[in-house]
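Asks: Dropping the sequence and predicted coords here.
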Amino acid sequence: MRIILGFAILFTYIVMIWGGVVRSTDSGLACPSWPLCYGDFSLPKETSAKLEMGHRTVSSIAGLFVLLTFIYVWKHFKGLPRLTSALALLFTVSAALTGMKMIKSEAPNLKYVSHMLLESFHIYESMLILGSLVLTYRFIQKDKPTGDGIPLWAYTFALATMITGVLVRYTGSGEACGHEWPTCAGALIPDLSNWQIALQFIHRNLAYLTWLAFLLYLVVSRSRLALYTFALINLQFVFAISMVLSGFFLPLVFLDTASGFFLFAWLTYHLKLGEPQPNLRTAW
């Protein structure tokens, strides 16, 4: 039955990427009602409405697998797997309610600060769902990740970069620095009186610190995990920089989003934890 959890992780990941496409194509309000697009089961004709309706459909499938995971884990496991599966289900319900609120308040327009915060919070909910599912998978499997694992201090730098990256995307600050790198608004240290430029500048510098943190981890650890993780960090850098320099070319935005959420799942799975062995009643 471990395949159920695998599908929950896969569909949650797809939902997050699909949501990024919806955001990048301004399709968030293409369906005027919720949860159905036009109040019935008719297939939308507009491409933007199809994207939004598809996102809702995949979200529903992901939610179903999260629920099935929760039921099975609570029936067959004790301890940490129960906690993480419960958190996944809790934030799945919360994300559904947030999505409804976004449509009713027309938050995808990003007209008010409350809209920006609501949209950002919705992504954080998705990250919490994905992270909880990944940890559930880690806790229930017999063969734990080998080696020392990714240190918390390095993970914290990466997480801070991702959190500010979400704020950059959903406050409309992605182009605040212009289509340039490493300069921002024509300078290495721009005028920070504009909050969007300041947010983008903070995000970029956190990204630099994250790169240095994982370089240090690689030098100190010299493990295969550290090498693979550093390679993923560099790949994320390539996509992010290419996206900015290209003027946010949609395929590069897609790759940046997909690699970013994959990196989050990878780091969470391999995070160094001192968790006890779960109390198993049956094996998957």
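Replies: Alright, I've got the coordinates. Residues are numbered from 1 along each chain as shown.

Asks: Going by C-alpha atoms from here, please, whenever you check contacts or count neighbours.
Replies: OK.

Asks: If you count neighbours, what's buried in the top helix by length along the chain?
Replies: Once the chain is assigned using DSSP state H, the helix that runs over the most residues is helix 47-76. Buried residues in helix 47-76, defined by neighbour count with 16 or more other CA atoms under 10 Å: 48-56, 58-70, 72-73, 76.

Asks: Could you do stretch 204-221 as well?
Replies: So, applying 16+ other CA under 10 Å, buried residues of stretch 204-221: 204, 206-207, 209-211, 213-215, 217-218, 221.

Asks: Can you give the distance from it to the centre of its chain?
Replies: How far stretch 204-221 lies from its chain's middle: 20 Å, per CA atoms, centre = their mean, to the nearest Å.

Asks: alright, now check it against this:
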Amino acid sequence: MKRLHKGLKRFGVISSLGVLLVLIQGALVTNTGSGEGCGQTWPLCFGQVIPLDPPPETVIEFSHRLIAGIVGMLVIMMAIWSWRKLKHLPETKFLSIVSVFMIVFQGLLGAGAVVFGQSDLIMALHFGFSALSFASVVLLTRLAFEDSNPKKQYVPIVTKPYKWFVIGTTIYSYLAIYTGAYVKHTDSALACSGFPLCNGEIIPSIFHSAIAVQLLHRSAAMLLALLLIILFIWTLKTYRKKAVLVTCASLAIILVAGQAASGIAVVLTEASTITISIFHALLISLLFTVLCYMVMLVSRNKNR
């Protein structure tokens, strides 16, 4: 029996775009320093349901809270709907649980940061949870599209070394995301002026904590790019006939190149353009989602 899932697919696309919007808004809040735009009150904003005559930072923070709340409900509905309609697919329950947990937990983390305050280490996780939430909702949506057309349910047969390299690279990409978020929350983005040198030095002093954080992120980003190049070459050499893997590996290379270019642009422009910083956050989220999809593909059983 052919399953169409028209409503679920449309709802999944809307939910995915919604989570992406929340992710972008979160990056905007961080880059504009609007985290305290509603003071230390939550869910109210300065004790008001709707703030009157708010300054720009309050508009940014309040709109982020409002959209995040709406999207959170959409994600929960998407998870329940998928659980009911796609329960015959082995990935559905896991992705449904992850999507709900991440959207709820990141909301609580953000609320806790407003009311009680949080360390930079903890707040850096907020963006990482957003990336996981986005990836899980996108993959649920992808399952709905695949189940509508059984001929497009990809089950690529790959070797164990390739499978674990994809999984390992994806896990590492999440760590790289965390280093980038930590750079933002510690205001270390401009600790190194210039690129590829840091303040005109090949090996600068790392006794300054901001420089150490910036160099850690640069090193993590370069290693991620290297891993993705290896993945791309490996995929083309061994699995060139598996179009879906080649497409994903190619997208990963394009996205990491854009990620590197936007990161360099942030440094060279001294973070004067917020759009570049937000684009930087957007690209790494899309890259992580592509890699998560590859993990889902290579983890499937041949006899599924």
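Replies: Noted; the coordinates are in hand. Every value quoted in this text rests on a predicted model; they were computed, and no experiment measured them.

Asks: ok, back up a step: other SSEs contacting the next helix or strand after the longest helix of the first structure?
Replies: As assigned by DSSP states H and E, the chain's next helix or strand after helix 47-76 of the first structure is helix 80-105. The elements that helix 80-105 of the first structure packs onto, with contact taken as 3 or more CA pairs under 8 Å, 6 or more residues apart in numbering; DSSP states H and E, are helix 47-76, helix 113-140.

Asks: Reformat the ones you listed as JSON lines; add distance to Leu250 of the first structure.
Replies: JSON lines is the format used below for those (distance: least, CA to CA, whole Å):
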{"stretch": "helix 47-76", "distance to Leu250 of the first structure": "14"}
{"stretch": "helix 113-140", "distance to Leu250 of the first structure": "19"}
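
Asks: what's the closest of these to Ser242 of the first structure?
Replies: helix 113-140 (22.7 Å; CA to CA).

Asks: How about the helix or strand just after that closest one, which residues are buried there?
Replies: Downstream of helix 113-140 of the first structure, the first helix or strand assigned by DSSP H and E is helix 152-170. Neighbour-count burial for helix 152-170 of the first structure flags 154-155, 157-159, 161-170 (criterion: 16+ other CA under 10 Å).

Asks: Read off where stretch 67-85 of the second structure ends up in the first structure.
Replies: Using TM-score structural alignment, stretch 67-85 of the second structure lines up with residues 58-76 of the first structure.

Asks: Among the helices and strands packed on helix 80-105 of the first structure, which comes closest to Phe237 of the first structure?
Replies: Among those, helix 113-140 sits nearest to Phe237 of the first structure (CA to CA), with 19.7 Å.

Asks: how far out from the middle of the chain is that closest one?
Replies: 7 Å.

Asks: I figured Tyr9 of the second structure hits Asp147, correct?
Replies: Let me fix one detail, which is that residue 9 of the second structure is Lys and not Tyr. No: counting by CA atoms under 8 Å, Lys9 of the second structure stays clear of Asp147, with 10.2 Å between them.

Asks: Now do the longest helix of the first structure and helix 80-105, the angle between them.
Replies: Our comparison of helix 47-76 of the first structure with helix 80-105, counting by axes from the mean of the first three to the mean of the last three CA atoms, to 10 degrees, yields an angle of 150 degrees.
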